[in-house]
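Q: what's the 3D shape of this:
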Amino acid sequence: GLVPGYKYKVSGKNLIPFSIASDSDSQLKEIFKGESEEVKAFAEELYRLFELPPPLPKMASIDVEVYSPYSNRLPDVVTAPYPVLSIAIAGTDGKKKVLALAYPHAKKDRIKNKPLGNIEVELFDTEHAMMMEAFSILREYQVIYSYNGDNFDLPYLRNRAKVLGFRPQEVSIREFQDYYTFKGAIHVDLYKVFDNKALKTYAFGGNYRENTLDSVAQSIIGVGKVKIEESPGMLGISKLVEYNYRDAEITLSLVTWKNFLTWKLLILLSRLTKTGIEELSRSQISNWIRNMLYWEHRKRNFVIPKQEDILQHKREIKSRAVIKGKKYAGAIVLDPPIGVFFNVLVLDYASLYPSIIKVWNLSYETVNPSYECKNMKEIPDVKHVVCMDRKGMTSLMIGTMRDLRVKVYKKRSKDKKLSSEQKDWYNTVQSALKVLLNASYGVFGSDAFALYAPPVAESVTAIGRYTITSTIKKAMNLGLKVLYGDTDSMFIWNPDKEALAKLVGEIEREFSLDLEIDKEFRYVAFSGLKKNYLAVSQGGEEVIIKGLLGKKRNQPEFLKKSFSEVISLLKEVKDPRDFSSVHEEIKGKVKEIYRRLKNMGYTLDELAFNVMLNKDIEGYVKNTPQHVKAAILLKNFDRKLVKGDIISYVKVKGRDGVKPVSLAKLSEIDIDKYLEIAKSTFEQVLRTINISWEDIEGMARLESFFGK
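A: As a prediction, the model looks like this:
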């Protein structure tokens, strides 16, 4: 079959895949020496997909502004009752254009068809003519991007065209069951791309908090939306053009940043998972992995089993979940100490779970096999068995991708001999592989996955626990001081280099796993809680915060700002002697927060929680989170709210316990609730430097008593 995202040449009635001229055959042969011919063939196939640079077609982004008589309310996309005010288009060919309707406020600007800065502006007397021109321009592009265009821009344009009497052939927007696209072009809704959990975490670094265009763009490219106080329909034309074009511009920039990283990721993942770009950009990673596995089944003429057929033999789970709601025991996490430790090194297994899948031959058909097997191996702890007679499908695919990422593309992405363009491409390759590899085991433990096989996922985590506990024992026998262990990494205090080298060698020989230095910290401050620490890199340029509440995205602004100031102080600590002065400064900052809260010294905006609606209000059936309670109150005041809206609310006294900021008064604020939140935010950090919350309360009360 044809591989999505790959290049083909037309030869008569045939499509011939592009061949790659490469001098790396010897490198592949060395890496996969001793592997089966099937593994070698799969590696060569993947290598061909990775080495062919992606196409860069003509691309554009679109953003639409629509009149609405109500502030903060979008008009209904089905009936499309109100006029389209403007359509902004930004293209990779340099196009920067806004088509605008000469509505009443537009005439006040006295602007005719002329550029506004570097933006080409074209005014229209009729909405019909404006939309006709927009459709004509968009036909020039092969890929068109929007942000939340599936939910608003495209359906509104399509349905508005019907209202205006367009003939079907004049409308270039097509409707499918759950998305919209353009005739003759690919439509990518970037909201769906940046909302994808796997991409957000492993490709985009989890840098953005909310999934709104403003939040994502601010975090990734450092530019956000133009701020306006009025609805678009009340703006003059100059401001409307600026506002509308900025949205289109930053949408396109989310594609072109880092040398078209987003587009290249989509192309690579499309090739890897054999999924079309429009489907890939709108689906979760379990669907990608399913498509990839199904492709390999069909290529080999294998029968694709039904989920119920697999579960006849693979239903049993033999470990008990520690975390409520989980089906089986997960990764091991050691109890950390409390306090600050200098010169800490973090050892990390290179792709631990994918490596386990490869080494232990884990696949839905090999674990607890239903066929006769000569070479059976028992999984530690859970007593499942795995057949080693022949390579399992998942083991073959995940193992090969893992080896290519670790042994080829991670190295090439940092190779100083290569051009920056080559390194960027290879970094994209290893990022795409990382996205798939990190989800490769978990899908088998999800009953939503087509090849659901709980013993496979349970076996991966069981071997992971066995591996890390064995490694810790070996480390301690070598005299290394292990402070903490989490899933696939270990924190070692002031390590001896010779002992480290011995440990790495022993793990490679016994488990066929690569143990490597991941990070070196100047110091790590542990709170005593699992997955809960603060670490400062040796150079002081990076601060890693795990699990500490001050980092949480939905915290009120005053807490986020104060927490950031405390972290900046900790960042300056060079050695244990510096802690005495920093200790007092931090104590003073937290005491001031306590005092200001007691004295009602913060504004409503500073106290506000800002939380996004992950679905429409009607979709919250089982429980009603606090931001949804606030949203319901807003809805009662004629505010239309949809998925993706940010709800700003404060905690108040009374039955509901919350109110939207716009409906609340400062006198209603529940100070005790905010003191509890401040305590939970800072207590974890304070514990690491030997300050208790009781110390803060006592000092503040004493100063208040003496009138300070």
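Q: contacts, neighbours, all on C-alpha from now
A: Noted.
Q: Near the spatially closest residue to residue 403 that is not a sequence neighbour, how many residues? Count them for me, please.
A: Of all residues beyond its chain neighbours, the one nearest residue 403 is residue 31 (7.9 Å), with distances taken as Cα to Cα, 6 or more residues apart in numbering. The burial count assigned to residue 31 is 15, neighbours taken as other Cα atoms under 10 Å.
Q: if I look at residue 31, how far off is residue 633?
A: Using Cα to Cα, to the nearest Å, one gets 62 Å for the distance from residue 31 to residue 633.
Q: ditto for residue 600
A: 24 Å.
Q: who's in contact with residue 360?
A: For residue 360, the contacting residues are 386, 388, 395, taking Cα atoms under 8 Å, 6 or more residues apart in numbering as the criterion.
Q: thinking again about what came up before, okay, residue 600 and residue 633: which has more neighbours?
A: When neighbours are counted by other Cα under 10 Å, residue 633 comes out ahead of the other of residue 600 and residue 633, with 16 against 13.
Q: Which is the succeeding secondary structure element to the helix or strand encompassing that one?
A: Residue 633 is located in helix 626-636, with elements delineated by DSSP states H and E. Past helix 626-636, further along toward the C-terminus, the next helix or strand under DSSP H and E is strand 646-651.
Q: Give me the angle between that next one and helix 626-636.
A: Relative orientation of strand 646-651 with respect to helix 626-636: 100 degrees, computed using axes from the mean of the first three to the mean of the last three Cα atoms, to 10 degrees.
Q: residues in contact with strand 646-651?
A: Applying Cα under 8 Å, 6+ apart, the contact partners of strand 646-651 are 604, 607-613, 627-628, 630-631, 657-661, 664, 669-670, 673-674.
Q: Please name the residues that touch residue 146.
A: Residues touching residue 146, when contacts are defined by Cα under 8 Å, 6+ apart, comprise 61, 62, 63, 153, 187, 188, 189, 190, 191, 248, 251.
Q: And this one, please, so the two structures can be compared:
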Amino acid sequence: SITYTGRFPYIIQVDGKTLIPDFVVDGKKKVIETFGRYWHTEENIREKIELYKKAGYECLSILEPIDKSYNKFAEGQLGRILEFTHNGYEIVSIKEIDKSKKGRYSSLRIWDVVNLHCEPYNNFFVNGVLAHNCNYGEMWENDKIGLMERNIRHVRWIKQIDEKMKVIDYYWILKEIVGLEELEGTGYSSTLFDTLLLRHSSLVLPSKSHESHTKYEGAYVMQPQSGVYDNIAIFDLTRFYPQILLSELLDPAILDSYKKQNGDSGWDGYKDFAQKYISDGKPAVWLDIVRDMSKERVRLQNLPEHREKLAGLKGILNSAYGVLASPAFRLYSPDIPERITEVARNTIQSLAEDVRRWGYEVIYADTDSIFAQVPRDKVDELEQKLNDKLSDYGDFSIKLDDYAVKILFTGAKKKYCLISEDGEIHITGFEFVRSDASNFTKGLQEEIIRMVLTGRENEIVEFLKLKTKEIKSCKLEDIAISKTLSKELKEYTGTQQNYILAAKQAPWLRDLKQGDAVKIVYAKNYPHSVAVYQDESDLPDKVDVDFDKIIDAQITKKVEGIIEQIGISWKEIQGQRRLL
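A: Predicted structure coming up:
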């Protein structure tokens, strides 16, 4: 007998028995583990198999479909499956399947192997087995075992992230540095500095003022010229904002006394006033804290055994600027962060002019960084000249942060990609958002960037031509984009995206609710030019796919701004000759 109370059973059969995850079949524990590329890593699979074995399950079977419509993918999957045979695991079934079959299970016999697909409530299936469900409410009602397993996976992933990033250790160090009794308060800069001021000098801060936020001009960010550049040295000013605060003697208590004596007369006489204020022995607790922490950071920076504490000190020092700009902080002093950004803008712009005067081109500058085009053998010399010049502006220092063999700008601020001299690629500002790409186009933009940076520009045209050709033969599931409803359909009002309007008109989506995911495909024969669905079999008519719109949204707009920097226009991808 089979005991199973869940909503979704297996539809596969091994040794004449239908197998169900984590359930007893004929009085004997048995489980089938699926192995795929969808949400598990190989390490996760191996770990889980061993856990099941220790629990007494016969975990010897791994099923994997081979989709004959994707030969390369099938070959790769087969290779991964065969790897398990070397570890003593039995392969139950490797069977070619046809993904064009209609319906969910109606045309499948109990021993058929089916590929990954999605049902309502984001229920993911591999080989017909419910393996992942993204709707907690549905899982609680229909699949408590699946919900439990999902939660276990999430805890495991969080643990792995923490082991790699040391997140808990970081916040524990913050707690110890400032003297907080509980870990919860470490996520708020205002709480950290409230506690620091209390522990440092027994200073009890005034009540919050509940003032509104005051806007001020931020950091200087240079508008870059689009293009690809070689040999770029990236220099960073060290501890820039904390050093400005110290050099300019910026302290809320001093500023308050200065304003009481001089009114809002600007900064011209402030520094002289601050120096006298300090020499008279009056308290400047903010400066004392920043200065003491800066000294401690310098002391620890070459001691690897203190790297956790060093990271904590860096985090606190970096927030010494921002917390003063927050109305939620008891010492809210927007004039100070405004002054810090003013000094920072003047300093970085003056340095950029110096670099140009010395004969080098400044490609980009951002807050505390300068990107200068300079031969590698001249970098040390330029760094020394920059540090010598910085003494004119204050107690600052600058160092080489990276050297880019090649860097690409698309003309937008804070958006560039580069390859370092060690061969590592860094990408900043490009949004590789998985939800706005289909299975077919995921990773496309990043691949084009890698081609540009690694000298494979001559492959790009043919690569994109192939992609635009292949996409037209894709099945619906491979070109659909997934969207999750952030609220109930009826709550979408005013200007609405086409897929929302279409979903409201679709009778097959009448049970759609907040948190549900839908698939979207540009279509010529559906309302609002999109076919919206959860399961393809629910659609009343075959979709007349609008491939022109799909190519424009998923390929052209993703890569056009990049390939233009190397002289390739989208017209060339379409078969027109390049204009000289």
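Q: Could I get the TM-score for this pair?
A: Here the TM-score of the superposed chains, computed with TM-score structural alignment, normalised by the length of structure 2 as the reference length, equals 0.64; 454 aligned residues with a Cα RMSD of 4.7 Å.
Q: Just the ones in strands from the contacts of residue 146 of structure 1, please.
A: Counting by DSSP state E, the members of those that fall within strands are 61, 62, 63, 187, 188, 189.
Q: Put the buried members of these into a PyMOL selection.
A: Only the buried members of these enter the following PyMOL selection, criterion being 16 or more other Cα atoms under 10 Å:
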select buried, resi 61+62+63+187+188+189
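Q: pretty sure residue 125 of structure 2 belongs to a strand, no?
A: Yes. According to DSSP: H, G, I helix; E, B strand; the rest coil, residue 125 of structure 2 belongs to a strand.
Q: Could I get the buried residue list for stretch 148-158 of structure 2?
A: Neighbour count says stretch 148-158 of structure 2 has residue 150 buried, by 16+ other Cα under 10 Å.
Q: check the fit of it onto structure 1 and give the mean distance.
A: Taken over the aligned residues, the distance from stretch 148-158 of structure 2 to structure 1 averages 5.2 Å (mean Cα distance after the TM-score superposition for structure 1).
Q: outside of that stretch, which residues touch it?
A: By Cα under 8 Å, 6+ apart, stretch 148-158 of structure 2 touches 132, 133.
Q: to the chain's geometric centre, what's the distance from that stretch?
A: On the basis of Cα atoms, centre = their mean, to the nearest Å, stretch 148-158 of structure 2 sits 20 Å off its chain's mean C-alpha point.
Q: cool, stretch 272-282 of structure 1 as well?
A: Centroid separation for stretch 272-282 of structure 1 versus its chain: 17 Å, with Cα atoms, centre = their mean.
Q: now stretch 163-176 of structure 2
A: The answer for stretch 163-176 of structure 2 is 20 Å, by Cα atoms, centre = their mean.
Q: If you count neighbours, what's buried in it?
A: Residues of stretch 163-176 of structure 2 classed as buried under the neighbour-count rule (16+ other Cα under 10 Å) are 170, 171, 172, 173, 174, 175.
Q: what do we get in structure 1 for the first one?
A: This means residue 170 of structure 2. Structural correspondence for residue 170 of structure 2 with respect to structure 1 (TM-score structural alignment): residue 265.
Q: Residue 371 of structure 2 now?
A: Alignment note (TM-score structural alignment): residue 371 of structure 2 maps to residue 491 of structure 1.
Q: and that match, what element?
A: Assigned by DSSP H and E, residue 491 of structure 1 belongs to strand 489-493.
Q: Packing partners of that strand?
A: Strand 489-493 of structure 1 is packed against strand 338-349, strand 481-486, with contacts defined by 3 or more Cα pairs under 8 Å, 6 or more residues apart in numbering; DSSP states H and E.
Q: So which of these is nearest residue 97 of structure 1?
A: Comparing those by their distance to residue 97 of structure 1 (Cα to Cα), the top pick is strand 338-349, with 49.4 Å.
Q: equivalent range in structure 2 for the closest one?
A: Taking TM-score structural alignment, strand 338-349 of structure 1 hits residues 226-237 over in structure 2.
Q: Tell me how far the matching stretch lies from the chain's centre.
A: Relative to the chain's own centre, stretch 226-237 of structure 2 is displaced by 24 Å; criterion: Cα atoms, centre = their mean.
Q: From the rest of the structure, what touches it?
A: Contacts with stretch 226-237 of structure 2, where a contact means Cα under 8 Å, 6+ apart, come from 368-376, 379, 383, 396-412, 565-566.
Q: List the residues that contact the closest residue to residue 273 of structure 1 other than its chain neighbours.
A: Taking Cα to Cα, 6+ apart, and ignoring the residues beside it in sequence, residue 273 of structure 1 has residue 292 as its nearest neighbour in space, at 4.4 Å. Under the criterion of Cα under 8 Å, 6+ apart, the contact partners of residue 292 of structure 1 comprise 272, 273, 274, 275.
Q: Could you work out the most separated pair of those?
A: Greatest spatial distance among the contacts of residue 292 of structure 1 (Cα to Cα): 272 and 275, at 8.0 Å.
Q: still on that earlier bit, want to throw the contacts of residue 146 of structure 1 into TSV with distance to residue 232 of structure 1?
A: Output for the contacts of residue 146 of structure 1, formatted as TSV (distance: Cα to Cα, whole Å):
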residue	distance to residue 232 of structure 1
61	19
62	16
63	13
153	15
187	25
188	25
189	22
190	22
191	21
248	15
251	18
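Q: which two in the residues you listed are spaced the farthest apart?
A: Farthest-apart pair in these is 187 and 248; separation 14.2 Å (Cα to Cα).
Q: picking up where we left off before, got a list of what the match of residue 371 of structure 2 touches?
A: Residue 491 of structure 1 is in contact with 344, 345, 346, 347, 482, 483, 484, 485, counting by Cα under 8 Å, 6+ apart.
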